[in-house]
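Asker: Give me the fold of what follows.
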Amino acid sequence: MNAFRWLVSREVLRWALLLAAAAALSTFMVAQDRVADVSYGRSPSTAALPEGSAGELSDASVPSVAEMTALVAADPVVRLPGTVARWDEQRVRATIGDGGARILAAPPGLDEAEQQRVRDVDNADIWIVGTEVSGGGYTATPDDLPGWRARFATGDVTDAIVALIAAQRRTPLPPDRDALGWREPTDRELTPVVAALRATGRYAAPGASLSRVPERAAATAFPDGAWFVALPQQPYGKPLPAYGPALHRLAPDQPIVVMYGGWVEYHGPQAAEFAEVAGVSFYAQFGSRLSRFDYPQEAVLGVYLGRVTDVRYAGLFGRPLPYQPFDPLRVALPALPWLFTGCVAGFVVLSIHTVRTAGRRHRADLGPAGRVAQMAGLSALAVELSLLTDAGSDPALVRGISLLRAARDAVDGGLPDRHVRGLLTDAAADLDEVARHVRMPGYRPDVYLRARLS
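Answerer: As a prediction, the model looks like this:
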């Protein structure tokens, strides 16, 4: 009875392991569709440059296509009135070489129809609208912050022109150069800036278009307040006064935003983590429109501050992560593949053990009636093997037959089942030796009896 219970418990365990493996696999696969949704909240900013209502269209205009075509035919470089783009003429001429290339530069702030008139001048190889450089189906756009900075702080488009010529001629692109130089602002330059910032938090230099700071955007971007410095687009080819680092040394804990024309940069707490993220994302999205149109600094600053707010709500600035309740599945998920593997391994081991002991289970657990059936089966096996034996296997066959006769006499004499089982085990061993000697695997007792009893 105890043996039977052990067999039943082992079978239950074997199938329980298989079910546990299936449950682990199913749970793991279903969990792959789960998506973490962790946020500090919805950003209140609306970072956008509204088209047509932000003062981006200037009073500038361009001549007719025929007039511009005539101008380009007479001069390889034509700069229309109001043009702000500048470039290194020596480097551009060296890049153009003997192949020749004609450049038509127009001012920013043109409407779409006037921009299209510029591009309709067929004898121009390169069109520049504002600081956007295009031609031959290509548009040259900066791919890093130094390129955007040179374009919007001083109107420098040298790298863009050189890259466009290389693309048109299918030659390797030359490396970009950070053409901007920096200098320390003098005490005479810095004193009025510091005084205005400490008094009002804002300074706009002569020529800057920033009339006011967008208060709502500034409050959400910098709740503790910030200083704002606005300068006009700087002269091309001259070092820029580095107001940001100078002011940061005076007030290390104060957020500082400095504008050079359409270029915006940040100095202050978390500048190493935040400034590059905000700058890259802002100019990558809005750089094309800023290049072609004449947005006032107030509009540019408002959108930049909106991007700062978006970054803050994304969890930067060293803010702690939001509370996340304990999730047992999230904790246990990495262990599910190992649990699945262990359950499958246990099922396989128990299955192999079950197969190997199938024959022994028939012989060991069927009681006296089973002994009689086993003895009859072994007797039939001995008869079949007697037709195959030779001198080498005859002794084992004789011993096996003798043990079978002794077992039959023990049964007839009512001897204990234990004694009968021992005799049958020894007889089976001798008959197994015969089967192996004659190379007949099907006549091995375990195989023969399993087939006979089934």
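
Asker: Every contact and neighbour count from this point should use C-alpha atoms.
Answerer: Will do.

Asker: ok, which stretches of the stretch 51-200 of the chain are helices?
Answerer: Assigned by DSSP state H, counting those that start in this stretch, the helices in the stretch 51-200 of the chain fall at 65-74, 89-96, 112-119, 145-154, 158-169, 187-200.

Asker: Let's compare: structure for the following, please.
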Amino acid sequence: MAEAVTGRSGASRGWRRRAARWAEPLRWTLLGVAVLVLVVFLVAQRQSTDVSYGESPATAAIPEGSAGELTDASVPSVAEMTALVAAEPVVRLPGAVATWDEQQVREVIGDSDTRILVAPPGLDKAERDLIRDVENATVRVVGTEVSGGIYQAVPDTIPSWRARFATHDVTGSLVALIANLRDRPTPPDVDPLTWRDPAPAELAAVAADLRAHGRHVAPGATLTGVPEKAAAAAFPAGARYVALPYQAPGEPLPRYGPALAGLFPDTPIVVLYGSWVEYHGPEAEQFADIAAATFYAQFGDRLSRYAYPQDNVLGAWLDRVTEIRYAGVFERPLPYRPFDPLRVALPALPWIFAGCVLVFLILSVRSLPRVAGLAAPVVRGPGVSSRLAGLTALAVEMSLLTDRRSDPALVRGIAALGAAREALDERLPASQVRRLLADAEAELDAAARTMAIPAYRPSAYLRGRLS
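Answerer: The predicted model follows:
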């Protein structure tokens, strides 16, 4: 019976003790979690100059001579080239490919003594150094790279890139460089290329190859095969490829792209004119310009100096297409990207950190009064102590006279007095001590009434004790 009577207050005290036991380790555990989350978040925020697009292929540095870009072409000695340049205003070394509009270049040269030395593409660094050592050459053209003095003329528009890499035409670069060397205004750019529709027989031959093999390689083109891995990443649904050799300068280029896009709707069409890549098909109006501008702005210098096979040019261009797709510029299906738990959880880490710190502070504030002796106000005074002592004395006297009917109330009263004494010793809040004393007084009063002894009722007993 005593166990049943004391269950409520005993359970309350037990719960408080258990809470106090796990609050301290929980507090420090949360602090450790907060520190760990902070470290992970800061490490994930490290700065880097590398740029990547998901898991897209990265364009690594290509050592000279490792991609078939060097040829067997060679140049004479510096003395021999100096003599040739002194004898002729324009010297074309064997294997030179650069062409230009002679009238436009002659107009910008005027009456100046401008001498041009033209060398073939695919020279190694030592041979290019020999070209630069020819001091009486005003302008040097290596492949289609145009330089003179401390300057180098670089295309910066799609028409000028197309002219250079589809037909080896360097008119715009020559005109701009010579005008700059002579301190004259640069004439406006003029697109030197014109287009024509392919003849029915030409289109039929190309379309037949595309249906049968997915690609067409014209005579003179250097494409041996489409890079399968790069093509699958760039165009997962498949594409069709046409490879043409460098086009003759001054002649219209056959515009295969639009015609083939009509024959193969919703299919990417890739057409190579020498080292120039044209794209037609889905989202061509926006995608083609972005792919061309970003690709030739990065690789234009290497393509100008060297003689890359079309396999290499197409592979690098397909990698660029994949990078653009990974960038999410267009609403096209993105390649598979492995699940990254850190990437998913990273936005939540600051909130986890803040929550751990907040709970740590709350638990620290709750434990601070017990540590510093600053607990909430408790009952400390002669009135409470006297009341507790008086009720305890009353319970002792009543225990000598109670019977089976009054025992339960007395036991409950004694249990409440024990809880009140413990609360007073543990410096619990005053309201809790008063509530326990009130419970004890009510139980003792019930026992006195059951015993039919009015003098043992707490109100009378304490009044007589304190008087």
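
Asker: thinking again about what came up before, can you redo the helices of the stretch 51-200 of structure 1 as a markdown table, where the extra columns are distance to V349 of structure 1 and mean neighbour count?
Answerer: Formatted as a markdown table, these follow (distance: least, Cα to Cα, whole Å; neighbours: other Cα atoms under 10 Å):
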| stretch | distance to V349 of structure 1 | mean neighbour count |
| --- | --- | --- |
| helix 65-74 | 86 | 16 |
| helix 89-96 | 75 | 13 |
| helix 112-119 | 76 | 16 |
| helix 145-154 | 62 | 22 |
| helix 158-169 | 66 | 21 |
| helix 187-200 | 78 | 13 |
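
Asker: E298 of structure 1: which of these is closest?
Answerer: helix 145-154 (14.8 Å; Cα to Cα).

Asker: which secondary structure elements does the closest one contact?
Answerer: Counting by 3 or more Cα pairs under 8 Å, 6 or more residues apart in numbering; DSSP states H and E, the packing neighbours recorded for helix 145-154 of structure 1 are strand 256-260, strand 263-267, helix 271-292.

Asker: okay, and it goes to which residues in structure 2?
Answerer: Here helix 145-154 of structure 1 aligns to structure 2 at residues 158-167, judged by TM-score structural alignment.

Asker: next one: stretch 88-108 of structure 1
Answerer: Against structure 2, stretch 88-108 of structure 1 falls on residues 101-121 (TM-score structural alignment).

Asker: re the thing from before, got TSV for the helices of the stretch 51-200 of structure 1, with distance to A314 of structure 1 too?
Answerer: Formatted as TSV, the helices of the stretch 51-200 of structure 1 follow (distance: least, Cα to Cα, whole Å):
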stretch	distance to A314 of structure 1
helix 65-74	48
helix 89-96	42
helix 112-119	35
helix 145-154	21
helix 158-169	33
helix 187-200	29
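
Asker: so which of those gets nearest V300 of structure 1?
Answerer: Using Cα to Cα, the helices of the stretch 51-200 of structure 1 put helix 145-154 closest to V300 of structure 1, at 11.3 Å.

Asker: Tell me the gap between the helix ranked longest in structure 2 and the middle of its chain.
Answerer: Of all the segments of type helix in structure 2, defined by DSSP state H, the longest one is helix 7-44. Averaged C-alpha coordinates place helix 7-44 of structure 2 at 35 Å from its chain's average position (Cα atoms, centre = their mean, to the nearest Å).

Asker: Many thanks, we can stop here.
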